[in-house]
Each structure stands twice: as C-alpha cells, then as structure tokens.
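Enquirer: Give me a model of this one.
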Amino acid sequence: MYLKKIVLAVSAIGLVICGIFAYKVYGAFFTPNTIFNNEQAFVFIPSDADFEEVKTTLTPLLDDIDSFAAAAERRGYSSNIKGGKYVIKKGMNNYEIINAIRSKNITIKLAFNNQETINDLAGRIASQIEADSVSLLEAFNDSDFLKKNGFDGNSKLAMYIPNSYDFYWNTSAETFRAKMLKEYHRFWNEKRLEKAKVLNLTPIEVSTLASVVHKETAKVDERPRVAGVYLNRLRDGILLQADPTVIYALKLHTGDFNQVIKRVLYRDLELDSPYNTYKYGGLPPGPIAMPDITAIDAVLNSEKHGYYYFVANVENFGYHKFAKTLSQHNRNKEQYIRWINSKKISR
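Expert: Okay, here's the model as predicted:
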C-alpha cells in the first residue's frame, strides 16, 4: 500500500514536470513574440550572417529574444541560416518566425533607369540588393564575360535594359549580371532584331544611336523624328554632328561625369575623340548613356522624312525645329543662338 502511494506520488510529480515542460515548450514555440506596431516588418539577413547577427537584427522586433533563440536551437535554424529578405507579421510566434526566415525569402522590385555610366549603374543596383558596387563593377567589367557575349568596354552598358525586375535581395553580382544578359536577349526578340536588320544596324548599334536620341530630347513623342534625322545622315554618309556625343567626349576626356555642360563651344568640336561625331563619321564606339526602351524603339520605329537637321525650339521648349536644308537650319539656329546668348549661358 505504501509502495503504491510512492508510485502514485512519483507519477504525479512526473506529470507536473511534463506539464511544466510542455507549457514551456508551448510558450517558446506558440506564444506571440512580436513587439512592433505595424502589420509587418521586413528583415534583411546577409548571406554570411551567423546566429548572433540574426539575433541582433531581430532583437528590436521581438518581445523575448531568448525564447526565440531557444526555439531556433531546437529546430536547427541557428546552424542553417539562409540569407535574404523576409517578412515577419505582427503577432507571429517563434515557430512562425523561424519558418518565415528559414524558407520564405521574398523578392524585391529592382528598378533602374537611364544611368549615365556603368559606375552609376553599379551604385544604383548596390542600393537595392546585397551585392556591393565593387563586386558589381568587377562583374560588369569582366573582359572574358564581355568578349564571350559580344560586348566590349565601350558597349557593355547596352546589355542593361532599363526596367523593373524581380530579384531576391541576396542576389550576387554574377547572378544579377546573368539575369540581365537573359533579359537582354528576351528584349531583343525576333521582331526587334528584324527591325534592326532592316536598318542595317546591330542591337548594340541601335542602343548606341538610341543613347544619342535619348540625350537629344526628353520628349518621347519627338524621339522617332530625331532618330529619323540621324538615320538619314548615316544612310547618306553625313557626320552625325550630335552635341551630346561631344559632351560625352569632354566628360570622358576630363574624367568628370558630374560636370554640367549646357552649351557646346566651337573649340569643343576640335576634341580628338572617337565619340566626337563632328570629327568622326558613323556611330560612336558605344552608348553615351543608357537609353531607355522608348529611345530604342524610337530608332527601330523611326519616322520616315527628309529632315537632316534640327535645333532646339525656343518657342516650344523641350522640342526642336527640323530642317531639310542647311540654309533653313541656319535660320533656325540663329534664333536659338540669340536666345541662348540672351540667357548668358556660356557653358
């Protein structure tokens, strides 16, 4: 009888201990453990993060970081960390939080527009994904990659088509580059390639001309007409004489791409650079900036006309006056020079 009581007592104590243990386990896994007020919070975990770094990142968001750490240890997360961008929702428990940061890496909407240089592109991308600008520049300038895929140091900017793309935040520089090459080939579909062929231009040459068109006018509706002018000149072997190419040549010559040049001077036209289309015939060696899609399509769908010249229209700012003859162009140009002199724009 006495032995029976001891067995019952021990069993009761065991049940209590099991109950306490179960309660603690339940609490560690299933009690809500967030303290932020928003409906959700984003967590960025670097690819090389250790568990201490994860805890440091999560501490401002969680009510009890120790219970999270204990749960993460039990579930093996602390030794199997995955980099990425994750969402933690208000009221999540440790079980849900661990599931979220273990296997629910979400994409970001990465976007870039018409960047001036490859350095600008690297900076723009680095501000949106984990890869830094140094690793991105190394990937962008990789001569073996460029040669293998038909680009060089002058044309490499043409590979990046401005748009919005889905990426994981923890994307490496090489992965970003690989996807951009795939997007480049997707953009240059059979229809666009055929249009380029009709113009007797390669896709890179189209992008090069588009970069000039893009710089000449911000008016999307005017770009096909501007493109038509340059295509007329190319067809007839006339120098492009495009001011934006001279400005690019000046920036390249000085190494200062931040300078603002509002007026091209006659002495600038003497600069010996393959980008100076007042001295050298045909297209520049590569894009003078990153053209957007509207500029590329403006070249591929250029307006058919007899214009060979254009100059800024001071009566309709942002647009240009077009001319078929040099005498007509010179009259239009005189009006523009009077205006620019009146504004005392010397550079």
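Enquirer: make it CA atoms for all contacts and neighbour counts henceforth
Expert: Fine.
Enquirer: secondary structure element for Asn119?
Expert: helix 118-126 (DSSP states H and E).
Enquirer: Go through whatever helix or strand comes next after that helix and flag the buried ones.
Expert: Downstream of helix 118-126, the next assigned helix or strand under DSSP H and E is helix 133-140. Buried residues in helix 133-140, counted by 16 or more other CA atoms under 10 Å: Ser133, Leu136, Leu137, Ala139, Phe140.
Enquirer: Surely the last one is in contact with Arg177?
Expert: Translated: Phe140. Yes. Shown here, Phe140 and Arg177 form a contact pair, counting by CA atoms under 8 Å, at 7.1 Å.
Enquirer: Proceed likewise with the subsequent sequence, for comparison:
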Amino acid sequence: MVAVSSGKPSVYDVATAAGVSTASVSRYFRSPGKLSAATRTRIGQAVDRLGYLPSGAARGLAERRTGMVGLYSFSQHEPDELERSVHGQPGTVERITESGRPPCLFPLFSDEVLRGVELECTLRRLPLVVGWQDTEDRGVDLDDIAGRGDGVIVLPSTVSDDHLRRLSRHKPVVLVSQPVPDGIAASSVSVDNQGGVREVTTHLADDHGARSFWYAGSTQGAEFEARFRGFEGALRERGLPVPAEPFVGTGSRSLTIEAVRAAFARTPALATSLPDAIVCSSDQTALGVLFVLAELGIQVPTQVAVTGFDGIDAGHVSEPPLTTVRQPMDELGREAVSLLQQHLADDAVPGSVVLPVTLVLRRSCGCP
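Expert: Below is the predicted model of the structure:
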C-alpha cells in the first residue's frame, strides 16, 4: 500500500500513488490527450481512491503555471458609492421624494473591459483574479494580483512605469488603453482615441456649423492626450480657435458637476457667452456637464451641443441622449486575454493592437 499524507490529498499524493510525476498529474486534468492510456488509468484510479480535487495552486506547483489570468484596474467608483446605504427600520417602508440627484453610473469603462476579460476567460476556461486600487490606496496592490496569475492585464493610470518594468521581467504583461513605455517588454491593446475625437469635432464643425468650442475633461495620460490632439487638430485644420485650456479638467461625473457649478458661479456671464459646442474627453465628464446645464436651464443642443467619448450605456438614456465616440470596451478586454495567452504560448511579446472606434450620433449634438 502506498503511504499518503494525512488530511486533504495533494498533487504529490496522487503522483506517489500512481507512480508518476506531478507534471503528469497536472496534464491528466488539463491535457489528458498528452498521456498514454495506461498512465491516464493509473492516475484516474489514484484520484478516485484518494478523493483528490485539483486546485490552481497545485497545478502551478507542478507546471510553474496556475492557468490564472490577473486583471488590475483603477477605481471608477464615484465618491458617494463607497459608502454603504443607510436602511430604515425593519418592518417599515420609507417614503421619499427624490429630485436633483443624478442616477448611478454603471457600467463604466473599466466595468465593460472587465466584462470582456470575463467573457474571454470563460470561453478559454481560464480562472480570473481581479483587483483594483484608487488614489487613496484603497484596494489591493498589483503584486498581490500578479503573484496569483501567469500574467496580468493592467488598465491605465494604476501603477508607475518602474513598477511595470520590474513586473514585466517576471510575468507577461498586457497594457490596456496605454502605450508600452520604453524598456518594458509588454503588449498593449488600445483604440484610436485621436481619430475618434477628430471625427466628432469634424462632425460638429462641418455638419452643424459649430465655430466656437470648449473642451471639458482630463488631458492627462496617453489616451486623454491623444483625444485632445484629435480635438486640436480638427480645429486647426479649419482655422478655428483652439481653447488654451479645458473649460474644466475633471474626469468623474461628480467632480465635473462640482467644477462646472463652480465655474458658472465664479463667472455668471458664461451662461450668456456659451460656445457652439462642448467636446468632452469622456462620457462621465459629458454627463456631468449635461447635468449642470440642465440645472441652469441651458438647452442642449439648442444653445450648446455636448459630446462625449466611451459609449457607456448611461449616455444612451441621458436627456438629451449623448452623442459619443464609442470604443469597443469589451473587445479591449477580450483582446487583452488573447494577447496574454499568445505571450504565454510563444514565450514572446506579441506586440500592440489598435482597435477602431465608432461615432454614435444622438440628439445632444443636434442630430435627430
């Protein structure tokens, strides 16, 4: 009789009982066709006799691989979403009249990318570990996620280049919506940010006759820098003035609402000197702009057109519905998984992929 360890059986116990290597046990569960019929029979009998259940960690010990994909994201939570809801007393039904509060935003860019990663991992039968961290260090560290997976997918503005450089020496890395910095052996998948904003600005100028523009939103980070270049380029091609700086430089809807309110409070004359169009760097920014304009009684698109970028569902149900540049967010996630698996299979960096975007015309720009 073969002696095995007490307690929960391990991959080593199965290997000992079957008289094979731990790598063969792992192949039995992941690639049984690579084993002979006799070996499969011996391992199967040992598994049944011991009651062994494979784990990702055990497979990782046997093959130096876990089969797991890591995803590291940034937090797009609005500040008030981090607080838990306050409920009334059990057995009571509270009645409230609610107005003037914007609805919750979901799903956002990072949610849609995660959905794409989940879909591709499901089709490939890959386990997935996910983590995020915000600017106040809430969440988990990148190394906690990378240490559990064979490779990691990283969303923009989450870690420093130095951190990525160190990580890429030991793990395959795929960057989403960001270029690969110098000295980093990583793949990337992004979209045509510059071309998308150039197209929506061109539409406003050529099809709606807009001649004066504001730009709202962040210009920090590669994707937002590219969007502003697209805006700037379209205006310069037409000899139209380019704003010296964004009207507001915020990203989230809540911060945009605060910033736009403050701008109109500081300079009430803005309400009577509006541009023809406000081009926003994201849908979240655009929805914040729309919310404050509605508060002030400013009609969109009659008095000013507003456009966004991303294509989140909230823009479809806003009032008016938001004209936007839709990026294939779920496809970003799916392509990231494909690149990661290609890197693992070939032991070589696959390179970079740029996906096309789509201009979605709705009423906020003046289209029917």
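Enquirer: Once they're superposed, tell me the TM-score.
Expert: Scored by TM-score structural alignment, normalised by the length of the first structure, the superposition of the two chains gives a TM-score of 0.28; 174 aligned residues with a CA RMSD of 7.2 Å.
Enquirer: Just name whatever secondary elements the helix holding Asn119 of the first structure is in contact with.
Expert: With contacts defined as 3 or more CA pairs under 8 Å, 6 or more residues apart in numbering; DSSP states H and E, helix 118-126 of the first structure has these neighbours: strand 107-112, helix 133-140.
Enquirer: and these as JSON lines, adding distance to Asp66 of the first structure?
Expert: Below are these laid out as JSON lines (distance: least, CA to CA, whole Å):
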{"stretch": "strand 107-112", "distance to Asp66 of the first structure": "29"}
{"stretch": "helix 133-140", "distance to Asp66 of the first structure": "36"}
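Enquirer: Tell me which of these sits nearest to Asn330 of the first structure.
Expert: Among these, strand 107-112 comes nearest to Asn330 of the first structure, with 38.5 Å by CA to CA.
Enquirer: Does anything pack onto the closest one? Which helices or strands?
Expert: helix 118-126, strand 163-168.
Enquirer: Switch the ones you listed over to a markdown table; also include mean neighbour count and distance to Glu52 of the first structure.
Expert: Shown next, in a markdown table, are those (neighbours: other CA atoms under 10 Å; distance: least, CA to CA, whole Å):
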| stretch | mean neighbour count | distance to Glu52 of the first structure |
| --- | --- | --- |
| helix 118-126 | 18 | 25 |
| strand 163-168 | 15 | 23 |
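Enquirer: nearest to Ile108 of the first structure, of these?
Expert: Closest among those, using CA to CA: strand 163-168, at 5.4 Å.
Enquirer: list the helices and strands the closest one packs on?
Expert: strand 107-112.
Enquirer: Assess the claim that Ile97 of the first structure and Tyr86 are in contact.
Expert: No. Judged on CA under 8 Å, Ile97 of the first structure makes no contact with Tyr86 at a distance of 9.5 Å.
Enquirer: Next, show the common contact partners of those two.
Expert: Taking CA atoms under 8 Å, 6 or more residues apart in numbering as the contact criterion, no residue touches both Ile97 of the first structure and Tyr86.
Enquirer: can I get the helices and strands packed on strand 107-112 of the first structure in JSON lines with distance to Phe42 of the first structure?
Expert: Listed next are these as JSON lines, based on distance: least, CA to CA, whole Å:
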{"stretch": "helix 118-126", "distance to Phe42 of the first structure": "18"}
{"stretch": "strand 163-168", "distance to Phe42 of the first structure": "13"}
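Enquirer: Of the ones you listed, which is nearest Phe51 of the first structure?
Expert: Between these, strand 163-168 lies closest to Phe51 of the first structure; by CA to CA that is 20.8 Å.
Enquirer: Quick one: work out the angle between the closest one and strand 107-112.
Expert: Angle, strand 163-168 of the first structure to strand 107-112, by axes from the mean of the first three to the mean of the last three CA atoms, to 10 degrees: 150 degrees.
Enquirer: Mind listing what's buried along the next helix or strand after strand 163-168 of the first structure?
Expert: For strand 163-168 of the first structure, the succeeding helix or strand toward the C-terminus, using DSSP H and E, is helix 173-187. Residues Ala173, Phe176, Arg177, Met180, Leu181, Glu183, Tyr184 are the ones in helix 173-187 of the first structure that count as buried (16+ other CA under 10 Å).
Enquirer: Helix 173-187 of the first structure packs against which elements?
Expert: So helix 173-187 of the first structure, by 3+ CA pairs under 8 Å, 6+ apart, packs with helix 133-140.
Enquirer: need the next SSE after the helix it packs on, C-terminal direction.
Expert: Using DSSP H and E, the helix or strand that follows helix 133-140 of the first structure towards the C-terminus is helix 143-148.
Enquirer: Could I get the full set of strands for the first structure?
Expert: Secondary structure of the first structure by DSSP state E: the strands cover 40-45, 84-89, 107-112, 163-168, 309-312, 320-323.
Enquirer: in what helix or strand does Val279 of the second structure lie?
Expert: Using DSSP H and E, the element containing Val279 of the second structure is strand 277-280.
Enquirer: Leu164 of the second structure too?
Expert: Using DSSP H and E, Leu164 of the second structure falls within helix 161-168.
Enquirer: Now the following helix or strand past that helix: buried residues?
Expert: Using DSSP H and E, the helix or strand that follows helix 161-168 of the second structure in sequence is strand 173-176. Neighbour counts over strand 173-176 of the second structure (16+ other CA under 10 Å) mark Val173, Val174, Leu175, Val176 as buried.
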